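Chemist: fold the following and give me the result.
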Amino acid sequence: AVMRLRPVLMTATVASLGFLPMAISTSAGAEVQRPLATVVIGGLITATFLTLFVLPLLYIIFDRTKLRGRLASKTVVVTVVLIFFGISSVDAQQRISIENAVETAVKNNQQLGINEAEVKSAKLNAKTAFEIPKTGLFAENEDYRPSDKVGILKIGVSQAIAWPGLYAARKNYLNAQLKYAELNIDLLNATIKRDVKTAYYQLWYLQDKQILYKRLDSVYTMLFKTAEIRVKAGDVANLDKISAEAKMRELKAFMVQNSKEMTIQQQQLMMLLNQNEWLLPLASPLVKMNVATANINVGHPILSLQEQNVNISSSNIAVQKNTNRPEFSGRFFTQRLWGANDPFTGFSVMAAIPLFGGGAYRNKVKVATAEREVQE
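Modeler: Prediction:
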């Protein structure tokens, strides 16, 4: 083993260093040379590792006469199994259909959960449209005079209420916000399906493209070997061999580039499905997509969402207009509450009119109108 260590390491090192200029080259033709040099260097490193570690371990396993204990045998077996299991697990990739991919993406999307919580909040908020101010309890003593230092004690309740149209306008405004939240879920579902299908079909296309490249690679490899044999036999010129080799290397570069693009699409699909697992499309030829004719009676989710923004702005205008209407309040009292003799009982009604703040209220209506124009 000691005698063979130096030759093995020298062979792999010299060959790897020989391909190093090709691997780091940036001159003309580097896009073809670099992938080939990278593959060769990686293969030499892997072969050296297998020669120095895996093959001796396998020899120890099968040559049981030289084992000195069961413990050592079990340790070596576990080591080799772990090595091969790790190597094979890298290439293990699960296949998934487009339907399951869309279903998984919708199920694992966290933004949908946030939107559903927003819909729930909007539903609860819509129930507050008819919110009435708190009822007041008052106690007052009035009508003091020199001849009557006791006065009149009044205990009662007071209640304020807004213009009735304000409650209806507020209800329409909150219901419009609720519908917006619901439409936002539809838009998110459509966006998820679109993105997943785009990534899936792109990956499927690249997968079929890679299969086609592999078939062409076998053809070009055979042509190169044939040209090499014919050059040795003197049937053709060396130019045919060079041309076949160039085509073969160009195709291998295309395969490497296509493999990288597949990796990018797999990462995109992993992100959309919110899974830490490498996935591939079905192992079947890419099917033609059926593009359905758009129904003009059904609006696009984005258009529906924007239309709902206009409705919210219109509802806000109605709210601001009704805010400028009068507000009412009333009070009721009676001395019967504590059993007074000849008790006083009475009530009062008040209407609050915006006499001095009319300009501010009108400007609020103008702001709401401008917001609707922006949304339109």
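
Chemist: use CA for all of it now, contacts and neighbours both
Modeler: Fine.

Chemist: show me the helices in this protein, by range?
Modeler: 2-23, 30-49, 55-62, 70-91, 98-108, 110-126, 164-233, 238-273, 301-323, 358-375 (DSSP state H).

Chemist: ok, and the closest non-adjacent residue to Arg336?
Modeler: Pro343 (5.9 Å; C-alpha to C-alpha, 6 or more residues apart in numbering).

Chemist: next, the contact list for the most centrally placed residue in the chain, please.
Modeler: Most central in the chain under C-alpha atoms, centre = their mean is Leu272, positioned 5.1 Å from the mean C-alpha point. Leu272 makes contacts with 105, 109, 192, 195-196, as judged by C-alpha atoms under 8 Å, 6 or more residues apart in numbering.

Chemist: roughly how far apart are it and Ile114?
Modeler: 16 Å (C-alpha to C-alpha, to the nearest Å).

Chemist: ok, now Gln207?
Modeler: As defined by C-alpha to C-alpha, Gln207 lies at a distance of 35 Å from Ile114.

Chemist: surely the residue nearest to Arg336 meets Leu337?
Modeler: No - using C-alpha atoms under 8 Å, Pro343 is not in contact with Leu337; the gap is 9.2 Å.

Chemist: here's the other one to compare against:
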Amino acid sequence: VAEVSYDKGAAKISRDDTRRRIVVGINVRDRDLQSVVNEIQNLVESRVQFPPGYTITYGGQFENLQSAKSRLFVAVPISLMLIFILLYIAFKSVRDTLIIFSAIPLAAVGGVLLLLIRDMPFSISAGVGFIALFGIAVLNGIVLIEHFKELKLTAFDTMEALITQGAQDRMRAVLLTASAAALGFLPMAVSTSAGAEVQRPLATVVIGGLITSTLLTLVVLPVLYALFSKVKKGNSSPGASTRAIGAALLLFMLSVPLQGQENPADLEELLEIARINNPALQAAEKQMEAADARRGTAFDFGKTEFFYNRDEANRIEDVSLNVLGIRQDFEFPTVYGARRQVQNYLAAGEKNAYQIRKKQLFLEVSNTYNQYLVALETAHIYSRLDSLYQAFEKAANRRFELGATNYLEKITATSKSREIRIQLEEARTRAGILENQIQNLVRSEQPLQLATPAPERMMLEFPIVDSLPELTRYENQQLALDKQFRLEQQQLLPGFSLQYLQGDNGMTEDWFRGYTIGLKIPLLFPGQSSRIRSARLEAEAFGDQQQEYELRLETKLDRLKDEHLQQEKALRYYEEEGLQLSKAILRTAESSYRNGEIDFFQYILSLENGYEISLEYLRQLERYNDIVLQINYLTY
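Modeler: So this is what the prediction gives:
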């Protein structure tokens, strides 16, 4: 579901008609980002009529995609041009350069085909893979063409004989070069860990391109070389081989750094990586799977007894009785159903526990990321202040040396500069600590580069208390205890035992057979009565705990709603008035100080007031987002 909202301008229409919202359903499963945004654009253009002067923009990952595409449109031509230039420098021949350059479209064919076979759309990482592929693909052409040029110095009557010999000599080198690179990318192509959505397209392009370029290079390049070359003896340029090797190494080095480029991880990506890698969440998932596996224990019939009995007391004509048999005990049939119900509710409770742990993890990651962005923005403000106060300190020292000011102004500028520097270091240290906390929570295999957008309001989603996994877990545990109470009651029902045996009495050739059916009646059951009473009391106590927890949860939600309304008012003041006042104060103070309308101390006081408004806005925004996250991920 995509939501599009816009303001029409409260000055021209009534207050109740200041916002319009359109909700459209769009299928995004197994689709690429570009087609989804195109569909949204078509729906918005067909259903929304914007007033004059209004525009609409699409941000987030789509904005990153557009930016990456524009860079890719520049990087690919530059890469191809550099490859061509390096090949020409190595061979000093446009003909040989173009022949080797033909390996690039041959490689691109394989990359596109393997993407099609694996049902992967073209993405930015796939485009980077093509750049890496182009640098690697020409290596086979360099190896092959360079050897053909060496063989031209020997005695070959026909070009066919030269090419046949050269292809045979370099087949192993070509295959090893391509297979080594392809196998190196294979783990990335089948990766399912964090960052696999970036690695798989890149590696798929490289592997597919190397397969086709290797096969076609051994066929197409010799044909092209035969068409545009003749067998003749002569002297080769003495540095051609060295230049070719150097160009090959440089091309490979150019292709490697592109493989590790990744976009910075935003909050959505951090949550997904944390869901996959966090050890505590993995442990909760395994406990959920273990509880699900315990459902099969409901139909536990115990061990089956196989026995052999040799009876010496009842001998017939000095022949002992030999008996073989099997015995199995059974509970009353309804007992197994009651056990099954208990295990079902326990498994459902463990599933709720996993959901609770995931919600707590998401809350912790989101809150830490919000604090990290605020700490970075705070550090940026202190950095601007630090630059100003350093300049003031130098100016004050210089004016004091010239006798244009007094000692008080000099030491005041120095102390304020030191104070701001300490606050700047504190903000940077806090940002570094929060970044480490995010890395520890996410537990990525490699250090992540975090996206650092400007902090902004988070969306509020009021939860439905009755559907929270915490209360659902209490309900499942309550039902499990109720079923456990009924199970203990059913333990008073009689059980059964079945026995089948065969024996040899020595009188006949055939074995005699016997059957035994037993009924197990609990005649002495004071222990079972105690267990029944204990299960009943435990179920009743847990019901009281459930009611008390639900009351605490609703009380916390009401408190958070009140705090949200209060914080909303404070934040609205800063967004509508406070930040504009801060800019006006700083702008006026700067011009007044330059024009000599205020002295140094008034200027410092104005700067502090102006920037303090911005800092207080960040503190209020951090608190507001903290409340929103506590409501969205409500737990107790």
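
Chemist: so what number do they get for TM-score?
Modeler: Once the chains are overlaid, their TM-score stands at 0.63 when taken by TM-score structural alignment, normalised by the length of structure 1; 281 aligned residues with a C-alpha RMSD of 3.7 Å.

Chemist: with neighbour numbers in mind, choose between Pro343 and Leu337 of structure 1.
Modeler: Pro343 (14 against 11; other C-alpha atoms under 10 Å).

Chemist: separation between that one and Arg331 of structure 1?
Modeler: From Pro343 of structure 1 over to Arg331 of structure 1 (counting by C-alpha to C-alpha), the distance is 17 Å.

Chemist: in three-state terms, label Val23 of structure 2 for me.
Modeler: strand (DSSP: H, G, I helix; E, B strand; the rest coil).

Chemist: excluding its backbone neighbours, what's nearest it?
Modeler: Computed as C-alpha to C-alpha, 6+ apart, the closest residue to Val23 of structure 2 that is not its neighbour in sequence is Glu3, at 4.8 Å.

Chemist: got the contact list for Ile585 of structure 2?
Modeler: Here Ile585 of structure 2 is in contact with 606-607, 609-610 (C-alpha under 8 Å, 6+ apart).

Chemist: which position in structure 2 aligns with Ala168 of structure 1?
Modeler: Correspondence of Ala168 of structure 1 to structure 2, assessed by TM-score structural alignment: Gly337.

Chemist: state the distance from its match to Ala298 of structure 2.
Modeler: Gly337 of structure 2 is 7 Å from Ala298 of structure 2, by C-alpha to C-alpha.

Chemist: what about the helices in the stretch 51-200 of structure 2?
Modeler: With helices called from DSSP state H, counting those that start in this stretch, the stretch 51-200 of structure 2 shows them at 61-91, 94-101, 103-117, 124-151, 159-189, 196-228.

Chemist: who wins for proximity to Ala584 of structure 2 among the ones you listed?
Modeler: Ala584 of structure 2 sits nearest to helix 61-91 of all the helices of the stretch 51-200 of structure 2, at 31.7 Å, using C-alpha to C-alpha.

Chemist: tell me what that closest one is packed against?
Modeler: Here helix 61-91 of structure 2 touches helix 33-47, helix 94-101, helix 124-151, helix 240-255, going by 3 or more C-alpha pairs under 8 Å, 6 or more residues apart in numbering; DSSP states H and E.

Chemist: out of those, which one sits most buried?
Modeler: Stretch with highest mean neighbour count among the helices and strands packed on helix 61-91 of structure 2: helix 124-151 (a mean of 24; mean count of other C-alpha atoms under 10 Å).

Chemist: and stretch 507-518 of structure 2, which residues are buried?
Modeler: By 16 or more other C-alpha atoms under 10 Å, stretch 507-518 of structure 2 has no buried positions at all.

Chemist: got the contact list for that stretch?
Modeler: Residues contacting stretch 507-518 of structure 2 (C-alpha under 8 Å, 6+ apart): 316, 496-505.

Chemist: just the buried members of those?
Modeler: Among the contacts of stretch 507-518 of structure 2, those buried by neighbour count (16+ other C-alpha under 10 Å) are 499, 501-505.

Chemist: okay if I get those as JSON lines plus distance to Met253 of structure 2?
Modeler: Output for those, formatted as JSON lines (distance: C-alpha to C-alpha, whole Å):
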{"residue": "Gln499", "distance to Met253 of structure 2": "78"}
{"residue": "Leu501", "distance to Met253 of structure 2": "80"}
{"residue": "Gln502", "distance to Met253 of structure 2": "81"}
{"residue": "Gly503", "distance to Met253 of structure 2": "84"}
{"residue": "Asp504", "distance to Met253 of structure 2": "86"}
{"residue": "Asn505", "distance to Met253 of structure 2": "89"}
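
Chemist: before we move on, back to that, what would the contacts of Ile585 of structure 2 look like in TSV with distance to Arg623 of structure 2 and secondary structure?
Modeler: Compiled in TSV, the contacts of Ile585 of structure 2 are given as follows (distance: C-alpha to C-alpha, whole Å; DSSP: H, G, I helix; E, B strand; the rest coil):
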residue	distance to Arg623 of structure 2	secondary structure
Ser606	26	helix
Leu607	24	helix
Asn609	21	helix
Gly610	21	helix
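
Chemist: of those residues - the most surrounded one?
Modeler: Neighbour tally across the contacts of Ile585 of structure 2 (other C-alpha under 10 Å): the maximum, 22 neighbours, falls on Gly610.

Chemist: and the closest residue to that one other than its chain neighbours, helix, strand or coil?
Modeler: Leaving aside its sequence neighbours, Gly610 of structure 2 sits nearest to Ser582 (C-alpha to C-alpha, 6+ apart; 4.4 Å). The three-state assignment at Ser582 of structure 2 reads helix, by three-state DSSP.
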